[in-house]
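*Asks:* Model the following, please.
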Amino acid sequence: MGLPVWFQVLGLVGTALTGAIASWKVIRDLIGQGRTSLRDEYRFAKEFFDAVGKPGLHPLAYDLGHKAIAGDAQIGAEEVAYLLSLPQPRAAIRTYIVARTLLQFHQTAVDSKISFKRSNGNPSRRRVKRGLFAVGYFATYMLGFSPIFLLLLDLLSGQMALGLFIVSAPTFFPTAFLCLRAATRIRRGEELLAMQSGRPAPGPLQLVR
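*Replies:* Next up, the predicted model:
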């Protein structure tokens, strides 16, 4: 098998792997961890909320229980309790985990809310950023594969394309991933704020039991 054919195979495999990874992440976000894990989560959540409804629950158990519900030790108990009050609590928690670096949690005696940090507080600015990150993703993704594309168009020799791909892949693919992650975080944050807008009228912070 000649070198150009190997590059065609490499291009197809690389594209397939990229698509497979993206598809896996989407599927993971949509269906979670499977039926067995969901049953375990349900059992834990029910036992924990039953314990929260009774007096004498230790603050440590309260805090760790909420972190376990979220599956993230970096999220505070009150943040999780607030997310549980949203119309789609499971989706809200997953979305918050993805976008948390861009968001801030406010809690008062009357109500709580999540908002974007000041650097991303302007909707127009977020749209511009998201668009730039999307363009950056497609541009760097294409640049990473450009030696293969040029080879398939007979504009490069196999040896030159191989040498360029060895350089372009580690140079541009990590940047493409970072751009995609940044755009996704902004989008997830906006989705969470949309979920928040469907929350019932403000009131004392309470757990849904």
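
*Asks:* can we go C-alpha only for contacts and neighbour counts from here?
*Replies:* Will do.

*Asks:* Give me the helices and strands touching the longest helix belonging to the chain, please.
*Replies:* Counting by DSSP state H, the longest helix found in the chain is helix 158-197. Judged by 3 or more CA pairs under 8 Å, 6 or more residues apart in numbering; DSSP states H and E, the packing partners of helix 158-197 are helix 3-31, helix 89-99, strand 112-116, helix 123-152.

*Asks:* compare with the first, here's sequence two:
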Amino acid sequence: METIVKLASVAAGIFTLAKVFFEITSIRRVGAREEYKFAKEFLSDVATGAIHPFAKEKGYLAISGDRGLKSSEVEYLLSLHEPEKALQFYVLGRAYLKHLPHQGNLQIDFAPKYQRKRSRTIRIYFYTFVYGTLVFTATTPLIFSRYISSNIGNILALFAILASTLFPIGILALREAIKIHRAGLLVRNQSRHTKAIIVGP
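*Replies:* Next comes the predicted model:
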């Protein structure tokens, strides 16, 4: 009887998770369709020129989802190959980039401080090293538990303290490394333009 109750509980848990997953994916599909409809109508208006500058700026803001971006930045990013990815990479790595609106087809470059490849590479290695070191340090109570304590409660408590302190810092360090890497991908790949949108002067 106890086994049946446990199996029923597991089945109920799986069903609940499946239901939540289905609802989330359904919401995402609806959201994607709405985004597509808006983007299609907005970009069509931009292409024909039948749109007020205010509405144009608001449209680009709606597409980017970032009030810190100028409409000229979004417009240029949408002219690149794989525009959604280009926009995501730019938003993520913006601290390491600059927009040069009068530089023709190559308007995204590294900020002066990060122009040298060696400087960027050193930072990527440093942040990755910090991440690895912090994660390893946080997990040492589990890895070397036999040398620390025979009490599993003490081991888990120490791990919880270290993990809650070091994991967030490690994730921030890893995020910085990813920002620099994505910024580099955007700068290198921006020469691949699409003819879907023509960027004005």
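
*Asks:* before we move on, the earlier item: tell me which of the helices and strands packed on helix 158-197 of structure 1 lies nearest to Leu193 of structure 1.
*Replies:* Among those, the nearest to Leu193 of structure 1 by CA to CA is strand 112-116 (7.1 Å).

*Asks:* which parts of the closest one are buried?
*Replies:* Buried positions in strand 112-116 of structure 1, judged by neighbour count with 16 or more other CA atoms under 10 Å: Ser112, Lys113, Ile114, Ser115, Phe116.

*Asks:* got it, and stretch 97-116 of structure 1?
*Replies:* By neighbour count with 16+ other CA under 10 Å, stretch 97-116 of structure 1 contains the buried residues Ile97, Val98, Ala99, Arg100, Leu102, Leu103, Ser112, Lys113, Ile114, Ser115, Phe116.

*Asks:* Now the two most distant members of these.
*Replies:* Greatest spatial distance among the buried residues of stretch 97-116 of structure 1 (CA to CA): Val98 and Ser112, at 19.7 Å.

*Asks:* Could you check how many residues crowd around the residue mapped onto Ser146 of structure 1 from structure 2?
*Replies:* In structure 2, Ser146 of structure 1 lines up with Thr140, judged by TM-score structural alignment. Neighbour count for Thr140 of structure 2, taken as other CA atoms under 10 Å: 15.

*Asks:* list the contacts for the nearest residue to Thr140 of structure 2 once chain neighbours are set aside?
*Replies:* Nearest residue to Thr140 of structure 2 in three dimensions, chain neighbours excluded: Phe159, at 7.8 Å (CA to CA, 6 or more residues apart in numbering). Contact partners of Phe159 of structure 2, counting by CA atoms under 8 Å, 6 or more residues apart in numbering, are Ala138, Thr139, Thr140, Pro141, Leu142.

*Asks:* what lines up against Phe159 of structure 2 once you look at structure 1?
*Replies:* Matched to structure 1 by TM-score structural alignment, Phe159 of structure 2 sits across from Phe165.

*Asks:* Roughly how far does the closest residue in space to Leu162 of structure 2 that isn't next to it in sequence sit from Phe15 of structure 2?
*Replies:* In space, and not counting its chain neighbours, Leu162 of structure 2 is closest to Ala138: 4.9 Å by CA to CA, 6+ apart. Per CA to CA, to the nearest Å, Ala138 of structure 2 is found 34 Å from Phe15 of structure 2.
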